[in-house]
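# below are the sequence and a predicted model; questions follow.
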Amino acid sequence: MNFTVAIVGRPNVGKSTLFNRLVGKKLALVDDTPGVTRDRRPGDAKLIDLRFTIIDTAGLEEAGPDTLEGRMRAQTEAAIEEADLTLFVVDAKYGLTPLDKTFGELLRRSGKPVVLVANKSEAKGSDGGFYDAYTLGLGEPVPISAEHGQGMIDLRDAIVEAIGEEVAFPEEVDEAETDIDVRDADFEDEEADEAAYDETKPLRVAIIGRPNAGKSTLINRFLGEDRLLTGPEAGITRDSISVEWDWRGRTIKMFDTAGMRKKARVQEKLEKLSVADSIRSIRFAETVVIVFDATIPFEKQDLQLADLVLREGRAAVLAFNKWDLVEDPQAVLADLREKTERLLPQARGIRAVPISGQTGYGLDKLMQNIVDTDRVWNKRISTARLNRWLDGTQTQHPPPAVSGRRLKLKYMTQVKARPPAFMISCTRPDALPESYVRYLTNGLRADFDMPGVPIRIHFKAGENPFEGRKRKR
């Protein structure tokens, strides 16, 4: 990606629709409600033969710096400062407004190249708004339809003219070496037996929790800058935003997600889209940090989120945020440890860290626990060790007899990692009691040092060599 482009404009002119069109995926949430986008979201754009980084931004509004709209505007201004080129999107169907003229003046003062984009030009009666755009003094507007993909060739030509061919088309690099889909590269063959944990591999971490638990503040503290929009209002984050940074020489890709409330309370379409986006981030991540509010921990929704993460097979770490507001830390910590073991038995030994996103307390310890949990999540155990363990476990506590017949566990192997999954060959797998499955799971967790990650055990009946033969008389 050789240059960066920011998409700006007032609310509801189609910026996120254009962003999705350029990146080729529905990454940004789109709705008829004005002001859906709040944080600035980067993406890898492709426009005909152009490749560049695109930044979706919040709608520009005139508001005080202490208001939510004012903080959103500050994020947009930061994107303009960061970008090499700005796409100023206006609504040709609705026509110009005083806001468009105000922000057109702001872009002129920035000194950065600007391409004026007249979106929704396919609509009936859009000619008036298109010609009005000339009055902004930003050159000839480019008529497009972001929703239908019309005018993309003209947009490409306008970008090349504004930024220059030297920047738009740098020296070509061998695509065979560089054109790699990061998502596919990260998900390497899970069946391959890795001798050791790769400490240099990029790590994907999703931050989830209830609204106003302090997720965005936590990520800003990690980054050391106000990269994500924060504030006292609940539910500020709507899109799942990814940011990258280095921790001890390792690339960390962290996903900030929208707060997830109880399902019965989620009524609006926009919130449903935000929750669905958060769930996709959980499935894409490797390790998930569940942020609890330390002042009101273990609400029912917190436990449901933890259960969701474990059912998805992700590695989980609990972060008790707002620790700076706790009055008696020692007593509260002891109580939280007891509740963690009691309320989350399906992830016995799950790592829990008290932190403060506001002050930075405990963040280094949290990152170390994230890496340690990911190491366990990727763990592989040799078949020989597993079968020695299985023999010893059965000797200590044999499987129960069902209908007068003793069950036999014959052979065990690990079929995959991420999360660790095992296959046991046995007689009558359907008759094995759930209590004995829990006994095996807890034994694996304790004896092979695998705390806090989901463990899957599958049972398979051994092949009967005499099956299908006719009985001799």
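Cool, got the structure. Numbering: from 1, shown residues only.

# going by C-alpha atoms from here, please, whenever you check contacts or count neighbours.
OK.

# just the strands in the stretch 101-250 of the chain please.
With DSSP state E, counting those that start in this stretch as the criterion, the stretch 101-250 of the chain has strands at 114-119, 142-143, 203-209, 241-247, 250-256.

# for the first one, what is the distance to the chain centroid?
In terms of CA atoms, centre = their mean, to the nearest Å, the centre of strand 114-119 is found 31 Å from the chain centre.

# name the residues that touch that strand?
13-14, 85-93, 107, 130, 133, 138-146, 155, 158-159, 162 (CA atoms under 8 Å, 6 or more residues apart in numbering).

# can you select the buried ones from those residues in ChimeraX?
Entered in ChimeraX, the line below selects the buried ones among the contacts of strand 114-119, by 16 or more other CA atoms under 10 Å:
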select :13,14,85,86,87,88,89,90,91,92,93,107,130,133,138,140,141,142,143,144,145,146,155,158,159
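
# what's whichever helix or strand residue 366 is part of packed up against?
Counting by DSSP states H and E, the element that carries residue 366 is helix 363-377. Judged by 3 or more CA pairs under 8 Å, 6 or more residues apart in numbering; DSSP states H and E, the packing partners of helix 363-377 are strand 287-293, strand 315-321, strand 351-354.

# next helix or strand past the second one?
The helix or strand immediately downstream of strand 315-321 is helix 329-343, counting by DSSP H and E.

# next up, a second structure to put side by side with the first:
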Amino acid sequence: MQSGQTPCVVIAGRPNVGKSTLFNRLVGRRQAIVSDMPGVTRDYKEGEARLGGRLIRIVDTAGLEEAAPDTVFGRMRASSESAIGQADLILFCIDARAGVTPADRHFAQFLRRQNRPVLLIANKAEGSAAQTEVYESFALGLGTPLAVSAEHGEGLSHLMREIADRLKGDEKDAPDEAGLSLQDRDASDEAAEAPIKTGPLHLAIVGRPNAGKSTLVNALLGAERMITGPEPGLTRDSISVQFRDQKGDVQLVDTAGMRKKARVEEKLERISVSASLEALKMAEVVVLVIDALLGVHEQDLQIARLIEREGRACVIALNKWDAVADRAATMKAVSDRLEISLAQMKGIPVITFSALTGAGINKLMPAVRQVHDIWNCRVSTGELNRWFEGALERHAPPLVDGRRLKLRYMTQAKARPPTFILFGTRAEQVPEAYRRYLVNGLREAFYLPGVPIRLQTRGTKNPFARDSQ
């Protein structure tokens, strides 16, 4: 580990020994999907924990299995080995109830060859029944095992102390409670008066299964971070990674494919979709990946409408564009479908690319940054009301119950997404058609394409009307 870097602890072991449960315990929240079904974790997942007053990066990996490199399990093992290669400490988990298996012996031998410190964890060791098997794990040659039960929380405090002790370095290299090493404190004090930098842009990649989301993430990162292949549904959990584009940091989340709700039957898929929805809600910008060969399906539109309801900015990404025969006809069909079925996000940007070859990938992040700026846009009250007066002159408010609405002025309440408040007598009775007229006018006049626009109303109270009792 280099000076100043956050130490990395990687949890490894064969499938279904409780690695994800232990990961959730260490990071302090249910961040990884947990299931009794073996092989749930596929891409390695990262989280942060503070142990012994020090920030530590915890990595949950897929189960180690012997498999051909071109199979799903072979790709999962390659992903796990990639994570192990950057570890400062490996937590090798075995199932204390099952005892030491031939697979455990095989992978213990593999880990010994990695020349990295290993801490042997005998998980599922609740009660006295598993104690015999815990002692048998000495035979793996990885030192004294720590008996824990991640599911029941037993032995975790001892484990956390042991991890902190194993990662202790020189005091000058160890971060203090603020996450800064001693040699960095002077630099941080000098920078204390500098402007506070904004956080990373939160970007989620969503879409139907097999649309190419993980391949797109790998293309953006320039590395094989996510497991990809022709099999649909490879990604099961939401995986968050960071990278930098030309304008700054980006927190990127790859999500599991979302099928129609009626077709989601397995419990594991329901959990995966739930994690995808949570990632969508936490994002600022959402990239909706669509298979250009299949066109825009109803499920794609349902996901887009969900993005709009959550108030997120959106970019449509047409993948596999290199395989499209008639590009002009395909683009026209997509544009017509979006204009008819997604009018509430009129002008949404559409990017064409091939995640597999990388052609057109460079167009995506500029479009994401642009729509993010629009999503954060603010309009001055004076400029807004000058437009509003013109809008009233061009198309006066309709009669409601034989009486004309008196709309007085408008202001922007907030951005992210742009939200406007309309004030006037009985403004809450403005018909939906007139609301759409105002929203479309706002979108066109102040250049707000591709983002949701919220229009709220505030009626004025008649001071001469007696309150009904």
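Received, thanks. As the structure is a prediction and not an experimental result, all values here were calculated from the model.

# report the TM-score for the pair.
Here the TM-score for the pair of chains, by TM-score structural alignment, normalised by the length of structure 2, is 0.92; 450 aligned residues with a CA RMSD of 2.0 Å.

# make TSV out of the helices and strands packed on helix 363-377 of structure 1 and add distance to residue 429 of structure 1.
Formatted as TSV, these follow (distance: least, CA to CA, whole Å):
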stretch	distance to residue 429 of structure 1
strand 287-293	32
strand 315-321	28
strand 351-354	32
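
# got those strands as a markdown table, with mean neighbour count and distance to residue 241 of structure 1 columns?
Conversion of those to a markdown table gives the following (neighbours: other CA atoms under 10 Å; distance: least, CA to CA, whole Å):
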| stretch | mean neighbour count | distance to residue 241 of structure 1 |
| --- | --- | --- |
| strand 287-293 | 27 | 14 |
| strand 315-321 | 26 | 19 |
| strand 351-354 | 21 | 23 |
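
# so where in structure 2 does the helix holding residue 366 of structure 1 end up aligned?
Mapping helix 363-377 of structure 1 onto structure 2 (TM-score structural alignment) gives residues 361-375.

# name the residues of the matching stretch that come out as buried.
Neighbour-count burial for stretch 361-375 of structure 2 [16+ other CA under 10 Å]: 361, 364, 365, 367, 368, 371, 372, 374, 375.

# so who does the first one touch?
Residue 361 of structure 2 makes contact with 219, 220, 353, 354, 355, according to CA under 8 Å, 6+ apart.

# quick one: map residue 140 of structure 2 onto structure 1.
Under the alignment (TM-score structural alignment), residue 140 of structure 2 pairs with residue 136 in structure 1.

# mind listing what its match touches?
Here residue 136 of structure 1 is in contact with 101, 104, 105 (CA under 8 Å, 6+ apart).

# roughly how far apart are residue 397 of structure 1 and residue 408 of structure 1?
Residue 397 of structure 1 is 12 Å from residue 408 of structure 1, where distance means CA to CA, to the nearest Å.

# okay, these two: which has more neighbours?
Just comparing residue 397 of structure 1 and residue 408: by other CA atoms under 10 Å the higher neighbour count belongs to residue 408, 17 against 11.

# am I right that that one is in contact with residue 429?
No - checked against CA atoms under 8 Å, the pair residue 408 of structure 1 and residue 429 is beyond contact range at 9.4 Å.

# now do the same for residue 276 of structure 1: its match in structure 2.
Using TM-score structural alignment, residue 276 of structure 1 pairs with residue 274 in structure 2.

# in which helix or strand does its match reside?
helix 267-282.

# run the angle between that helix and strand 285-291 for me.
130 degrees (axes from the mean of the first three to the mean of the last three CA atoms, to 10 degrees).

# residues in contact with helix 267-282 of structure 2?
Outside helix 267-282 of structure 2, the residues touching it (CA under 8 Å, 6+ apart) are 33, 35, 202, 204, 206, 236-238, 253, 255-258, 264, 286, 307, 310, 312.

# whatever residue of structure 1 lines up with residue 156 of structure 2 and residue 49 of structure 1: what is the separation?
For residue 156 of structure 2, the aligned position in structure 1 is residue 152, judged by TM-score structural alignment. As judged by CA to CA, residue 152 of structure 1 and residue 49 of structure 1 stand 11 Å apart.

# those two: who's more crowded?
Neighbour totals were compared for residue 152 of structure 1 and residue 49, and residue 152 leads with 19 against 9 (other CA under 10 Å).

# ok, back up a step: compare the strands of the stretch 101-250 of structure 1 and give me the one nearest residue 387 of structure 1.
Nearest to residue 387 of structure 1, of all the strands of the stretch 101-250 of structure 1, is strand 203-209, at 31.8 Å by CA to CA.

# next, the mean deviation of the closest one compared to structure 2.
By mean CA distance after the TM-score superposition for structure 1, the fitted strand 203-209 of structure 1 averages 0.4 Å away from its aligned residues in structure 2.

# what stretch of structure 2 does that strand fall on?
Going by TM-score structural alignment: strand 203-209 of structure 1 matches residues 201-207.

# so which residues make contact with the matching stretch?
Contacts of stretch 201-207 of structure 2 (CA under 8 Å, 6+ apart): 213, 249-258, 276, 279-280, 282-290, 300, 303.

# show me what contacts residue 238 of structure 1?
29, 36, 37, 38, 257, 258, 271, 274.

# tell me how many other residues crowd the aligned residue in structure 2 for residue 122 of structure 1.
Aligned by TM-score structural alignment, residue 122 of structure 1 pairs with residue 126 of structure 2. Using other CA under 10 Å, residue 126 of structure 2 has 19 neighbouring residues.

# how near is residue 234 of structure 2 to residue 254 of structure 2?
Residue 234 of structure 2 sits 11 Å away from residue 254 of structure 2, going by CA to CA.

# which of the two has more neighbours?
residue 254 (26 against 19).

# residues contacting that one?
204, 205, 206, 213, 214, 217, 238, 239, 240.

# over to residue 397 of structure 2?
Counted by CA under 8 Å, 6+ apart, residue 397 of structure 2 has contacts 404, 405, 406, 407, 430, 434.

# map residue 55 of structure 1 across to structure 2 for me.
In structure 2, residue 55 of structure 1 lands on residue 59 (TM-score structural alignment).
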